[in-house]
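K.L.:
The following comprises the amino acid sequence and a computationally predicted model.
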Amino acid sequence: MEIKTNSVFLLRIPIFHIYYGFICIRGETVPSCRNILVFILFLPFQIVNATEKEMESSGEDFHICIPIEITYAVELRNMVVSSYRKLGRDVEWHILPVNRCVSMVSEGVLDADIGRSSIVAEKFSNLVVVPVQLFTADINLYARKKVRQSLPEAEALLIDKSLAIGYPAEILYVVNMIDNDKSIGVRNGEQMISLLRKGRVDFILLPQAEQKRLQNEGFPLDDLHLVKEGYIKIPAFHILNSKHKTLAADLAKLFRNHLNSRDLSPR
């Protein structure tokens, strides 16, 4: 971390302290000579203290991407801001679609992504995972009508070649589970629900964060059947561009302290 010298503090040193300091050094007697010499002796320590205070109050900007779908997760954002502030950084948020977030952090245009599965670090070599799970991102399973038979776990359902499933093409964790030519990846909840209503897919995997966004915007979902809430649960981590890898351990400690008493899952 770059430390900036507090030049304002230096300007505040009274000129008469410096002037009389030279007189004292020359051996001349002036009032409070001893005090002035002590002041000059400890001057470097005072400059260091002033520098530390400045670093705490005005940190370097750190650019973090937050996907559009979880901008409502206020407590999560507050925790991230608080943690970075303790490291001398001020967070500047960039609200973008999910895929743009990870690509811009990977390219180094932005510094970090607020919540992402650790799988992205396997695909992008210049990303670093802060090793503390921040929350769980739920993916809900929907159908057009009530499903009478019991369904297998997601790993089995998503490779069943007799079924067509609409899934979020921007969530790598889900994309890696799909092994079915009939299934269709889409970029948003509206497209996914449209496929289901038109009978082009048998099921859809709707992220709960996306469902929350649609409901807040008044998008109707009443005609759909919720087969299982949290059908897929994705562990979400804070992701850094590798140029900031030295921050990972300190961030992990700060995140753990917050998470001991809070659940930050977006709701």
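P.N.:
Great, that's in hand.
K.L.:
C-alpha only now, for contacts and for neighbours.
P.N.:
Noted.
K.L.:
mind checking the longest helix of this protein?
P.N.:
The single longest helix within the chain, with elements called by DSSP state H, is helix 43-57.
K.L.:
now for that one, which elements pack on it?
P.N.:
For helix 43-57, the packing partners by 3 or more CA pairs under 8 Å, 6 or more residues apart in numbering; DSSP states H and E come out as helix 7-11.
K.L.:
which residues of the stretch 151-267 of the chain fall in helices?
P.N.:
With DSSP state H, counting those that start in this stretch, the ranges of helices along the stretch 151-267 of the chain come out as 154-157, 172-175, 189-197, 208-216, 248-259.
K.L.:
Save the ones you listed as a markdown table, and put in mean neighbour count and distance to Val227 too.
P.N.:
Formatted as a markdown table, the helices of the stretch 151-267 of the chain follow (neighbours: other CA atoms under 10 Å; distance: least, CA to CA, whole Å):
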| stretch | mean neighbour count | distance to Val227 |
| --- | --- | --- |
| helix 154-157 | 15 | 12 |
| helix 172-175 | 17 | 18 |
| helix 189-197 | 18 | 13 |
| helix 208-216 | 17 | 13 |
| helix 248-259 | 16 | 31 |
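K.L.:
right, and these - which one's nearest Val109?
P.N.:
Relative to Val109, the nearest member of the helices of the stretch 151-267 of the chain by CA to CA is helix 248-259, separated by 18.5 Å.
K.L.:
hold the first one in mind and look at this next one:
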Amino acid sequence: MKKIISIFIFAIFSLSIFSAENKVIISVPDKWSSGLGFMKDLLKESYNDIGYEVIFSDLPLARSMTELINGRLDGELARSKDVAQKYNLVIVNPPYFTLKGYAYYLKGKFKKAPTIEEIKRGRISYIRGSFATEKFFIDAKSPILVNNEKQLLSLLNKDRVDFVSPVTSNFATGQNNLGKVLLFEISVHHILSIKNIELAKKLGPALKKNMTKKKYDHLHEQITKLVLEQSE
């Protein structure tokens, strides 16, 4: 009987150690936390598939990066690939989505597709709060910021601007008079601290599997909607 009790106690002790070791602390941008539930669910499900429990912590982006680099966090919910590489962090594949930024123009105004340098020198308008676009056009002269894509199209058709940069991929649907130029391409990933490189290898296949499920088919559209809501 004593032997059975000893085995039971050891099993419970071992289980508690296992549970403690299989937890990850993942930071979430505090300003967007309430709108990222779908992405949290995706990550939670993927970690559960490989036997890990996720604890989410809302933090400002700058604070989050400091904590991650110093190893006090296991990872961040989402960051661009470029930022992760800059700080020598581990990128989990596949990416949640790839954000492509385009500049649209009226075909009748140009004999051929304008170059990126021509676009940067032109009159430009884009959605307020579109951070990647703002960074790309940081040297542009007096860009016009608007709240929605309907306003972008109106400015373009009235020749108040030469180029517009929307957020959604269906901006030019039905607009045969518009051409477009690819400005940038940014992949957004779940990232981990350098100490978790092996964990990233385990998580990748589970993340890929769950991203193919129907409920995550429109992840890019959900992110886009969130960005637009934050900018209004």
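P.N.:
Sure, I can see it. Small disclaimer: the values here were computed from a predicted structure and weren't measured.
K.L.:
May I have the TM-score of the superposed chains?
P.N.:
With the length set by TM-score structural alignment, normalised by the length of the second structure, the two chains reach a TM-score of 0.58; 201 aligned residues with a CA RMSD of 4.8 Å.
K.L.:
nearest to Thr51 of the first structure, of the helices of the stretch 151-267 of the first structure?
P.N.:
Of all the helices of the stretch 151-267 of the first structure, helix 248-259 sits nearest to Thr51 of the first structure, with 21.1 Å by CA to CA.
K.L.:
residue ranges of the strands in the first structure, please?
P.N.:
Ranges of strands within the first structure are 60-67, 89-96, 112-116, 127-143, 165-168, 184-186, 203-207, 225-241, based on DSSP state E.
K.L.:
now those in TSV, with distance to Gln215 of the first structure?
P.N.:
Below are the strands of the first structure laid out as TSV (distance: least, CA to CA, whole Å):
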stretch	distance to Gln215 of the first structure
strand 60-67	17
strand 89-96	19
strand 112-116	22
strand 127-143	14
strand 165-168	18
strand 184-186	19
strand 203-207	12
strand 225-241	14
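K.L.:
Could you export those as CSV, including distance to Phe45 of the first structure and mean neighbour count?
P.N.:
Output for the strands of the first structure, formatted as CSV (distance: least, CA to CA, whole Å; neighbours: other CA atoms under 10 Å):
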stretch, distance to Phe45 of the first structure, mean neighbour count
strand 60-67, 23, 20
strand 89-96, 24, 18
strand 112-116, 35, 26
strand 127-143, 35, 22
strand 165-168, 56, 26
strand 184-186, 60, 18
strand 203-207, 54, 25
strand 225-241, 35, 20
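K.L.:
between those, which one is nearest to Pro152 of the first structure?
P.N.:
Ranking the strands of the first structure by their distance to Pro152 of the first structure (criterion: CA to CA) puts strand 225-241 first, at 10.2 Å.
K.L.:
Now do the closest one: which elements does it pack against?
P.N.:
Applying 3+ CA pairs under 8 Å, 6+ apart, one finds that strand 225-241 of the first structure contacts helix 98-106, strand 112-116, strand 127-143.
K.L.:
got these as a markdown table, with distance to Leu87 of the first structure columns?
P.N.:
Shown next, in a markdown table, are those (distance: least, CA to CA, whole Å):
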| stretch | distance to Leu87 of the first structure |
| --- | --- |
| helix 98-106 | 20 |
| strand 112-116 | 15 |
| strand 127-143 | 15 |
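K.L.:
okay, the angle between the longest helix of the first structure and strand 89-96?
P.N.:
Counting by axes from the mean of the first three to the mean of the last three CA atoms, to 10 degrees, helix 43-57 of the first structure lies at 20 degrees to strand 89-96.
K.L.:
List the buried residues for helix 43-57 of the first structure?
P.N.:
For helix 43-57 of the first structure, burial by neighbour count (16 or more other CA atoms under 10 Å) applies to Ala50, Thr51, Glu52, Glu54, Met55.
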